[in-house]
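J.: Have a look; sequence and predicted model below, questions after that.
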Amino acid sequence: MKTTLKHILLFTFFLLFFLLSRNLFSNYLLNIDINSYNYHLVLKIFLNIILASVSFVVAKKLNLINLGGLSNVKPQKLTLLIFPIIFLTLLNGIFLDNIPNFSLTNLLLLIIYCISIGFSEELSLRSVLLPLLSRFFNNSRKAKIKAILISSLIFGLLHLIKFDKGIYGEVSQLFFATFIGVMFGALLVVTKRVYPLIIIHAIVDFVAKLDSIGLPIKSTIYNPMDLESAIISSLLTLPCLIYGLFLIKKHIPKLN
């Protein structure tokens, strides 16, 4: 099936609409004093399942299963996954504040929530949008590189929707997500499977969110970042971009 610009734009606008609606609904709940950590996580899990399911259906409908890393082919070069899981886990661990008291229910919900984030974000960005872009550019080596870079930038821009970290924090978040997007996109193309990326994504998010486990949502949604912290955060994630570019240069040319 030939991919048209219409497919790419429709799915991108769907993502934008979905994420905006999710954010607006979450804010509405806070405005009517529904502030429970568990309640909000259950809602987000449900919405992430919807996004992951829609993304999988779109990937199947548009014949993106192979390009999107959803086929049963044997994963390639899994040792290349060692750097991202160790580096990102340690990086997020560095920025952890004190971990508050939490219940077993809080912990289980957080684990499920992070797994749902991994599925929803990786399926939508890496298993649908990236292969759509690659096929649009005719699946050549240059096409794969363009697809990785463009989908990564979209991934970064979508992180601006919540706008809860102040202007410096949002710019830092843009760089953070884009750099990781380049690395994850390259890893998808090289390893040919999305599921390892889903696992890494879930683990990294779990570590990053441990310091807010069990806390009322209102106490965690707005966390502005100063300029110095934003610059440091961006520089610390720069190795993700460098590693992604290394993968593109050294491994993608060798693929069929």
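T.: Yes, it's here. Keep in mind that this is a model prediction, so the values were computed, not measured. Numbering: from 1, shown residues only.

J.: okay, CA-based contacts and neighbour counts for the rest of this
T.: Noted.

J.: List the buried residues of the helix or strand that contains Ile50.
T.: Ile50 is part of helix 37-61 when elements are defined by DSSP states H and E. Buried positions in helix 37-61, judged by neighbour count with 16 or more other Cα atoms under 10 Å: 37-38, 40-41, 44-45, 47-49, 51-53, 55-56, 58-60.

J.: Also stretch 147-162?
T.: By neighbour count with 16+ other Cα under 10 Å, stretch 147-162 contains the buried residues 147-160, 162.

J.: Can you say which two of those residues are spatially most distant?
T.: Using Cα to Cα, the buried residues of stretch 147-162 span at most 24.9 Å, a distance reached by Ala147 and Lys162.

J.: Helix, strand or coil: sort out Ser116 for me.
T.: State at Ser116, reduced to three classes by DSSP: H, G, I helix; E, B strand; the rest coil: helix.

J.: In addition, the following structure is provided for comparison:
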Amino acid sequence: MAADLMTAPTVPAATTAFIRIRDVHKSYGAVSVLNGISIDVAQGEVLVLCGPSGCGKSTLLRCINGLETIQRGGISVGGRNVETANADTLQQIRLSTGFVFQNFNLFPHMTALDNITIAPMKILGVSQREAVEQGRALLEQVGMQEKADVYPFQLSGGQRQRVAIARALAMKPSLMLFDEPTSALDPEMREEVLQVIRKVHHEHNMTMVVVTHEIGFAKSVASRAMLLDAGRIVEEAPARRFFENPTEERTRRFLRAIIND
């Protein structure tokens, strides 16, 4: 394995970066999860993170959003340092970041529309009328306008994930983080959700970091793709080249495993 883990690729100039990650180390006790990660993500870019289970992908997303603390290195989002942020600054970073999880995390006792409107009203101080108007527009954007008054248990997995995306967009984020948003879905529902993510990026030109193994989606939307293994960057390249002509043998083995799964 050690021979496969190459030096991280050259990082673009910091002046172009919306997300700037430098030499980040993260561990849980004696277990090291991230080992010297350095990445820049430009405004409007879509970065796809790939890798085997336990390689640090989800942890990296949580570190970007300040949900996990790092032991060494630096992370900045929109020019604000995450690791040194006070409570107010960290709150601003989180409010400007939409996070979509693989298990939806919708409030089960609220309708689809209520799930979308509660945060803008309670956190941003948006009036109920404005929040409802915006919520219905977002439901239409993700193809769920007819499900406004339906509860999560009455929705399919793909429908719940589309509501979760609308809920994240309701906070008007400048960054979207997706943690394997289709892993709990069957193939047809996966494509529904991936189409919504494509649409969101096309309409908003939003910066995104997406943990996914969906090769077709990554080729069509991602600017770059990156393979993590054992908390290190194995390979990084423009998405199409990454998936069609990877340089590292470890990447080739990983992609063969996905295709043959």
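T.: In hand now; what should we look at? If you're wondering where the values come from, they're calculated on a predicted model, not measured in any experiment.

J.: what's the TM-score for these two chains?
T.: Superposed pair, TM-score by TM-score structural alignment, normalised by the length of structure 1: 0.26. Supporting alignment: 115 aligned residues with a Cα RMSD of 6.3 Å.

J.: sorry, back to before: against which helices or strands is the helix holding Ile50 of structure 1 packed?
T.: Judged by 3 or more Cα pairs under 8 Å, 6 or more residues apart in numbering; DSSP states H and E, the packing partners of helix 37-61 of structure 1 are helix 104-121.

J.: Check which element follows the helix it packs on along the chain.
T.: Tracing the chain past helix 104-121 of structure 1, the next element assigned as helix or strand by DSSP H and E is helix 130-136.

J.: and that next one, what other elements does it pack with?
T.: With contacts taken as 3+ Cα pairs under 8 Å, 6+ apart, helix 130-136 of structure 1 sits against helix 5-31, helix 141-158.

J.: Which residue ranges of the stretch 101-250 of structure 2 form strands?
T.: Using DSSP state E, counting those that start in this stretch, the strands found in the stretch 101-250 of structure 2 span residues 175-179, 207-211, 224-229, 232-238.

J.: and those as JSON lines, adding distance to Leu138 of structure 2 and mean neighbour count?
T.: JSON lines is the format used below for the strands of the stretch 101-250 of structure 2 (distance: least, Cα to Cα, whole Å; neighbours: other Cα atoms under 10 Å):
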{"stretch": "strand 175-179", "distance to Leu138 of structure 2": "15", "mean neighbour count": "24"}
{"stretch": "strand 207-211", "distance to Leu138 of structure 2": "18", "mean neighbour count": "25"}
{"stretch": "strand 224-229", "distance to Leu138 of structure 2": "27", "mean neighbour count": "24"}
{"stretch": "strand 232-238", "distance to Leu138 of structure 2": "31", "mean neighbour count": "22"}
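
J.: Turn these into JSON lines, including distance to Leu255 of structure 2.
T.: Written out in JSON lines, the entries for the strands of the stretch 101-250 of structure 2 read as follows (distance: least, Cα to Cα, whole Å):
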{"stretch": "strand 175-179", "distance to Leu255 of structure 2": "19"}
{"stretch": "strand 207-211", "distance to Leu255 of structure 2": "15"}
{"stretch": "strand 224-229", "distance to Leu255 of structure 2": "10"}
{"stretch": "strand 232-238", "distance to Leu255 of structure 2": "12"}
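
J.: circling back to that earlier point, for the buried residues of stretch 147-162 of structure 1, which one is nearest Asn106 of structure 1?
T.: When the buried residues of stretch 147-162 of structure 1 are compared for distance to Asn106 of structure 1 (Cα to Cα), Lys162 comes out closest, at 22.8 Å.

J.: could you measure Ala168 of structure 2 against Val211 of structure 2, distance?
T.: Computed as Cα to Cα, to the nearest Å, the Ala168 of structure 2 to Val211 of structure 2 distance reads 16 Å.

J.: Let me fix that, I meant to ask about Val24 of structure 2.
T.: Going from Val24 of structure 2 to Val211 of structure 2 by Cα to Cα gives 18 Å.

J.: what about Tyr243 of structure 1, which helix or strand?
T.: Tyr243 of structure 1 belongs to helix 227-250, assigned by DSSP H and E.

J.: helix, strand or coil for Phe83 of structure 1?
T.: Secondary structure for Phe83 of structure 1, judged by three-state DSSP, is helix.

J.: Repeat that for Leu34 of structure 2.
T.: Counting by three-state DSSP, the backbone at Leu34 of structure 2 sits in strand.

J.: Quick check, it in contact with Arg22.
T.: No: applying Cα atoms under 8 Å as the test, Leu34 of structure 2 and Arg22 come out as separate, 11.5 Å apart.

J.: packing partners for the lengthiest helix in structure 2?
T.: Using DSSP state H to define each element, structure 2 has its longest helix at helix 187-204. When contacts are defined as 3+ Cα pairs under 8 Å, 6+ apart, helix 187-204 of structure 2 packs onto helix 157-169.

J.: angle of the helix it packs on against helix 187-204?
T.: 20 degrees (axes from the mean of the first three to the mean of the last three Cα atoms, to 10 degrees).

J.: Glu236 of structure 2 versus the nearest residue to Ala239 of structure 2 once chain neighbours are set aside, what's the distance?
T.: Nearest residue to Ala239 of structure 2, sequence neighbours excluded (Cα to Cα, 6 or more residues apart in numbering): Arg224, at 4.4 Å. Using Cα to Cα, Arg224 of structure 2 is found at 7 Å from Glu236 of structure 2.

J.: Give the residues shared as contacts by those two.
T.: Phe242 (Cα atoms under 8 Å, 6 or more residues apart in numbering).

J.: what about Glu188 of structure 2, how many neighbours?
T.: Counted with other Cα atoms under 10 Å, the neighbours of Glu188 of structure 2 add up to 9.

J.: nope, Lys250 of structure 1 is what I was after
T.: 9.

J.: what's the first-to-last distance across stretch 188-201 of structure 1?
T.: End-to-end distance of stretch 188-201 of structure 1 (Cα to Cα): 13 Å.

J.: So Leu34 and Arg22 of structure 2 - more neighbours on which side?
T.: Using other Cα under 10 Å as the criterion, Leu34 of structure 2 and Arg22 rank with Leu34 on top: 26 against 16.
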